[in-house]
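Colleague: predicted model and sequence follow; I will ask about them next.
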Amino acid sequence: MFAMMLHTACNSYQGNIGAALVLGGVDPSGAHLFTIHPHGSTDKLPYVTMGSGSLAAMAVFESGWHANMERDEALSLVVAAVSAGIFNDLGSGSNVDACVITASRTEYLRNFVKPNERATKERTYGFRRGTTAWTKEKVRNLVVEETVTPVPAPAQGEAMDIS
């Protein structure tokens, strides 16, 4: 059985850092795969996804995973799952990294597949320093005039049916 690390994502909110982690490994009792959520909970499952593209990736795993997969079959499934995340979520990057962990070794497959290979630009664009105008002037009092018009209360009528 292969443990596959699918996705690690870090997000910054209000100065705090959170990490959604997938942790895989092998010990004397076998292969294990865990998720560690930013809020601290953990799960131990046969396949896991985390991050912004995880829903698309999970759909692929749910339809294609089965116990005791061969290495090539498992890697193909991981490529399909991560690619689904990439193509269905703008925050999921552009390449597939994989890590195959067995009892005897760990194999890092960096840039294993690049489904969104960056194309060469048709032209180069260079802008002379100072091309973009800017100002040190602060903009204040954007609202020049404001009028508040109260909305009259609705007339008493039949109550809404909430049954």
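Modeller: Nice, thanks for sending it over.

Colleague: contacts and neighbour counts: CA atoms only from here.
Modeller: Will do.

Colleague: what about residue 16, distance to residue 10?
Modeller: Remark: distance between residue 16 and residue 10 (Cα to Cα, to the nearest Å) = 10 Å.

Colleague: who has more neighbours, those two?
Modeller: residue 10 (12 against 7; other Cα atoms under 10 Å).

Colleague: who are the contact partners of the more buried one?
Modeller: By Cα atoms under 8 Å, 6 or more residues apart in numbering, the contact list for residue 10 reads 17-20.

Colleague: top helix in the protein by residue count?
Modeller: Longest helix in the chain, counting residues (DSSP state H): helix 71-88.

Colleague: flag every buried residue along that one.
Modeller: By neighbour count on 16 or more other Cα atoms under 10 Å, the buried set for helix 71-88 is 74-75, 77-88.

Colleague: hold the first one in mind and look at this next one:
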Amino acid sequence: MGSGDLAALGILEDGFKPDLELEKAKELVRIAIHAGIMSDLGSGNNIDICVITRQGVDYIRPYQESEYKDNRKMKYKYRPGTTPVLTEKVVPLKMEVVQETVQQMDTA
């Protein structure tokens, strides 16, 4: 779950079948994670998966490396205070609570 989860869940819900073979299931998960990554700039790049079967757990890292490689020409290091704050303006929000309800969450 995370900021790209809606795109990933849509792919999983569309492509899931109870009798998926392992390799097809891995590919479905890869496509779903890739959709989540591409739908959110805050997500990472590489795709890691975890396969859980009766035989055990297999962590595949990376399952797919990003096609977008970073080619920085130098290392960027900035001292604290390098970027000055030129102006600061605090604007209070004027809000009115129209209706407030409390619902108990079902945890069963």
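Modeller: Yep, it's here. In this text the structure is predicted, and so the values were computed from the model without any measurement.

Colleague: so stretch 46-54 of structure 2 corresponds to what in structure 1?
Modeller: With TM-score structural alignment applied, stretch 46-54 of structure 2 matches the range 95-103 in structure 1.

Colleague: helix 71-88 and the helix or strand that the longest helix of structure 1 is followed by, what's the angle between them?
Modeller: Next along the chain after helix 71-88 of structure 1, taking DSSP states H and E as the criterion, comes strand 96-101. Interaxial angle of strand 96-101 of structure 1 relative to helix 71-88 (axes from the mean of the first three to the mean of the last three Cα atoms, to 10 degrees): 150 degrees.

Colleague: tell me roughly how far the lengthiest strand in structure 2 lies from structure 1 on average.
Modeller: In structure 2, assigned by DSSP state E, the strand with the most residues is strand 56-64. For strand 56-64 of structure 2, the mean deviation from structure 1 after alignment is 1.0 Å (mean Cα distance after the TM-score superposition for structure 1).

Colleague: other SSEs contacting that strand?
Modeller: strand 47-53 (3 or more Cα pairs under 8 Å, 6 or more residues apart in numbering; DSSP states H and E).

Colleague: angle of the strand it packs on against strand 56-64?
Modeller: Orientation check (the same axes, to 10 degrees): strand 47-53 of structure 2 against strand 56-64 gives 160 degrees.

Colleague: tell me what strand 47-53 of structure 2 is packed against?
Modeller: Counting contacts by 3+ Cα pairs under 8 Å, 6+ apart, strand 47-53 of structure 2 packs against helix 22-38, strand 56-64.

Colleague: including distance to residue 84 of structure 2, could those go into CSV?
Modeller: Putting those into CSV (distance: least, Cα to Cα, whole Å) gives the following:
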stretch, distance to residue 84 of structure 2
helix 22-38, 32
strand 56-64, 39
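
Colleague: which among those is found nearest to residue 85 of structure 2?
Modeller: Comparing these against residue 85 of structure 2 with Cα to Cα, the closest turns out to be helix 22-38 (32.2 Å).

Colleague: re earlier: among the buried residues of helix 71-88 of structure 1, which one lies nearest to residue 112 of structure 1?
Modeller: Nearest to residue 112 of structure 1 out of the buried residues of helix 71-88 of structure 1 is residue 79 (Cα to Cα; 8.4 Å).

Colleague: in contact with the alignment partner in structure 2 of that closest one, which residues?
Modeller: Under the alignment (TM-score structural alignment), residue 79 of structure 1 pairs with residue 30 in structure 2. Contact analysis of residue 30 of structure 2 by Cα under 8 Å, 6+ apart lists 47, 49, 63-64.
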